[in-house]
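1. coords below, sequence missing:
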């Protein structure tokens, strides 16, 4: 049985994400958890004619049951970013939610793959890892920050500038993190098309701050939910394809803990960081191999240096949040 749990399933990302996951023939049980409305979402999805069972779990007292025997836990729980809201503002709200969910995972499904969507990912992934370390169940191969939306945006935005670039079949490597200047698309490695320096600068900025377009367009009503759900489902399905079916050679960009992961030593030395997003080959145990950073243009090298500087603070903030123990638990 392959049980996939969505924590935050009734939210703006959680509902479309759950809908997309219901289509997967690799999932036999889709468990939907939220503090409200998860039962209704589950009842609705359970009418779709695919084989997977769908169950709804509402409230903290139902969380252990939702997580029991989970193969994969996907966490989009938290509040969305709104106009004028900084990543720090977002952190204050979402950090406690993610920490408490990670603690429940440590207790109820310590071997599950954990896929973190809740922003700010640069800090929430370290939160999850630190919680699992404290519980002595941490495996760096099994915790992922889902940065796939940056990859999806890169392909789409390049296609808009260069229509001959096929966005569905050509994947662009994106390294660094998952916010603003920490997002570094490696456009220099694209062989199908060429760019002017002005195009490179414009595309890079749009990819880095693409989320702002959606926040502004929704005029205070939310952030990127549908595109994020699509990206989250893509990463989840790729991981399942590798870990359940055993399909080899599947690569996605993702934000992971470098130390202890196969192949990550080079990236850890070159960045000086414990966490970084780059191409990762997925396998039966999660991370099969962290691929080396590709050759970078001078401009990309400069962008990576900026990303590293910002990521240091993001990572420290997440680790300190768990290890200082000064913030009260959030309501799950």
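-> Thanks, I have the structure now. Every value quoted in this text rests on a predicted model; they were computed, and no experiment measured them.
2. Please make it C-alpha for all contacts and neighbour counts, starting now.
-> Fine.
3. Near residue 160, how many other residues are there?
-> Neighbourhood size, residue 160 [other Cα atoms under 10 Å]: 12.
4. is it true that residue 93 touches residue 77?
-> No. Counting by Cα atoms under 8 Å, residue 93 stays clear of residue 77, with 10.7 Å between them.
5. of the two, who's got more company?
-> Set residue 93 next to residue 77 and count neighbours by other Cα under 10 Å: residue 77 wins out with 27 against 15.
6. what's the nearest residue to the more buried one if we skip its chain neighbours?
-> Of all residues not flanking residue 77 in the chain, residue 8 sits nearest, at 4.0 Å (Cα to Cα, 6 or more residues apart in numbering).
7. Contacts only, for the one you found.
-> Residues in contact with residue 8 (Cα atoms under 8 Å, 6 or more residues apart in numbering) are 14, 32, 33, 34, 35, 75, 76, 77, 78.
8. same thing but at 7 Å, please
-> Residues in contact with residue 8 (Cα atoms under 7 Å, 6 or more residues apart in numbering) are 14, 33, 34, 75, 76, 77.
9. which of these tops the neighbour count?
-> The most crowded member of the contacts of residue 8, judged by other Cα under 10 Å, is residue 33 (33 neighbours).
10. Helix, strand or coil: sort out it for me.
-> Three-state assignment for residue 33 (DSSP: H, G, I helix; E, B strand; the rest coil): strand.
11. quick one: buried residues of whatever helix or strand residue 92 lives in?
-> For residue 92, the host element (DSSP states H and E) is helix 87-108. Buried residues in helix 87-108, defined by neighbour count with 16 or more other Cα atoms under 10 Å: 87, 90-91, 94-106, 108.
12. In addition, the following structure is provided for comparison:
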């Protein structure tokens, strides 16, 4: 039985760290790709990571390249390509440049790995994954976006810090777009099975949610010259594992919702079952009226972002 072939497009901090997590977990053989202008950089990172394998005890063949030919017939492709956020920038500021990059990447994926499950990480996430699906023409189950796993991880981290408990005992869910309009679902948040609303008052919970919404910007402001990469890369690796090991994980991802939640054909963060087929099922929750209103507000923001992107790309 052959190992899974995992391609990571973009060998920057998120991409290289994703390759690191995937290799360490022995999820498969890895191709780390970047643009030709980077010359030998991806080869250097791949070789460095390979040389860690005897020390850390993992078996993965890791190749660095600038040629899409080396990515052919990948089982899973993680797309981190694009310019990162800088202090003072929102995810939306990246829209025009990254939409063009995603279009180019999507065309290459379609030509070289037509059966791959594609996980998009590039920002602004919800618009970028919509564009990837449009360009590749892949089945909607095979194209999804990583955001919900990261957002939920940040939320769980802050809740654990607040309560002084293990992150392992925090179960939580966030839905909607990746950004300031993301929607917490208190009814799906618990600590060791105890509803979080019994442990944290609503005002304090709202403050934690707000910090979660701005979690990426907080790290950008601290780093000064870059954006988060350890947690985003770990979130990608969890999604890759769900696919290559057919884990059937119930996790929040950006998935194409048509009749679900009344979205009508847009990518937005929702809970799904993720396995070897990609997004195998979207789970529809019975949201409260307040949650429905917040979710619709988030969907409307995504729709506006996609409309702006389409206008920019057609001009």
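-> The structure has been received and is ready for your questions. Because the structure is predicted, anything quoted here is derived from the model rather than measured.
13. circling back to that earlier point, need the contacts of residue 8 of structure 1 in JSON lines with distance to residue 299 of structure 1, can you?
-> Compiled in JSON lines, the contacts of residue 8 of structure 1 are given as follows (distance: Cα to Cα, whole Å):
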{"residue": "14", "distance to residue 299 of structure 1": "37"}
{"residue": "33", "distance to residue 299 of structure 1": "43"}
{"residue": "34", "distance to residue 299 of structure 1": "43"}
{"residue": "75", "distance to residue 299 of structure 1": "34"}
{"residue": "76", "distance to residue 299 of structure 1": "33"}
{"residue": "77", "distance to residue 299 of structure 1": "35"}
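14. Now residue 247 of structure 1. Nearest residue, chain neighbours left out?
-> residue 241 (5.9 Å).
15. Surely that neighbour is in a strand?
-> No. In this structure, residue 241 of structure 1 is helix, not part of a strand, as judged by three-state DSSP.
16. on that earlier part again, which of the contacts of residue 8 of structure 1 does structure 2 keep?
-> Here is what carries over to structure 2 from the contacts of residue 8 of structure 1, by both residues aligned by TM-score structural alignment, their matches' Cα atoms under 7 Å: 14, 33, 34, 75, 76, 77.
17. Which part of structure 2 matches the helix holding residue 92 of structure 1?
-> Using TM-score structural alignment, the residues of structure 2 aligned to helix 87-108 of structure 1 are 91-112.
18. tell me the helices in the stretch 1-150 of structure 2, going along the chain?
-> Here the stretch 1-150 of structure 2 has its helices, by DSSP state H, counting those that start in this stretch, at 13-24, 41-56, 95-112, 125-136, 148-163.
19. Select the longest helix from structure 2.
-> Counting residues, the longest helix found in structure 2 (DSSP state H) is helix 289-314.
20. so what does it touch, helix or strand wise?
-> helix 95-112, helix 125-136 (3 or more Cα pairs under 7 Å, 6 or more residues apart in numbering; DSSP states H and E).
21. Now render these as JSON lines, adding distance to residue 201 of structure 2.
-> Output for these, formatted as JSON lines (distance: least, Cα to Cα, whole Å):
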{"stretch": "helix 95-112", "distance to residue 201 of structure 2": "37"}
{"stretch": "helix 125-136", "distance to residue 201 of structure 2": "31"}
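22. coming back round to it: just give me the mean distance for the helix holding residue 92 of structure 1 relative to structure 2.
-> Helix 87-108 of structure 1 differs from its equivalent in structure 2 by a mean of 1.2 Å after superposition (mean Cα distance after the TM-score superposition for structure 1).
23. Pull the contacting residues for the alignment partner in structure 2 of residue 6 of structure 1.
-> By TM-score structural alignment, residue 6 of structure 1 lines up with residue 8 in structure 2. Residue 8 of structure 2 sits next to 15, 19, 31, 32, 33, 77, 78, 79 when contact means Cα under 7 Å, 6+ apart.
24. just curious, which of those is nearest to residue 118 of structure 2?
-> residue 77 (4.8 Å; Cα to Cα).
25. Which residue in structure 1 aligns with that closest one?
-> Alignment note: residue 77 of structure 2 maps to residue 73 in structure 1; criterion TM-score structural alignment.
26. Now do that match: how many residues are near it, please.
-> 25.
27. can you give me the helices in the stretch 151-300 of structure 1?
-> Assigned by DSSP H, counting those that start in this stretch, the stretch 151-300 of structure 1 shows helices spanning 197-208, 210-217, 226-243, 265-271, 298-324.
28. ok and the longest one relative to helix 87-108, angle-wise?
-> Compare the direction of helix 298-324 of structure 1 with that of helix 87-108 by axes from the mean of the first three to the mean of the last three Cα atoms, to 10 degrees and you get 60 degrees.
29. so who does the alignment partner in structure 1 of residue 293 of structure 2 touch?
-> Alignment note: residue 293 of structure 2 maps to residue 302 in structure 1; criterion TM-score structural alignment. Under the criterion of Cα under 7 Å, 6+ apart, the contact list for residue 302 of structure 1 is empty.
30. distance of residue 302 of structure 1 from residue 35 of structure 1?
-> Remark: distance between residue 302 of structure 1 and residue 35 of structure 1 (Cα to Cα, to the nearest Å) = 43 Å.
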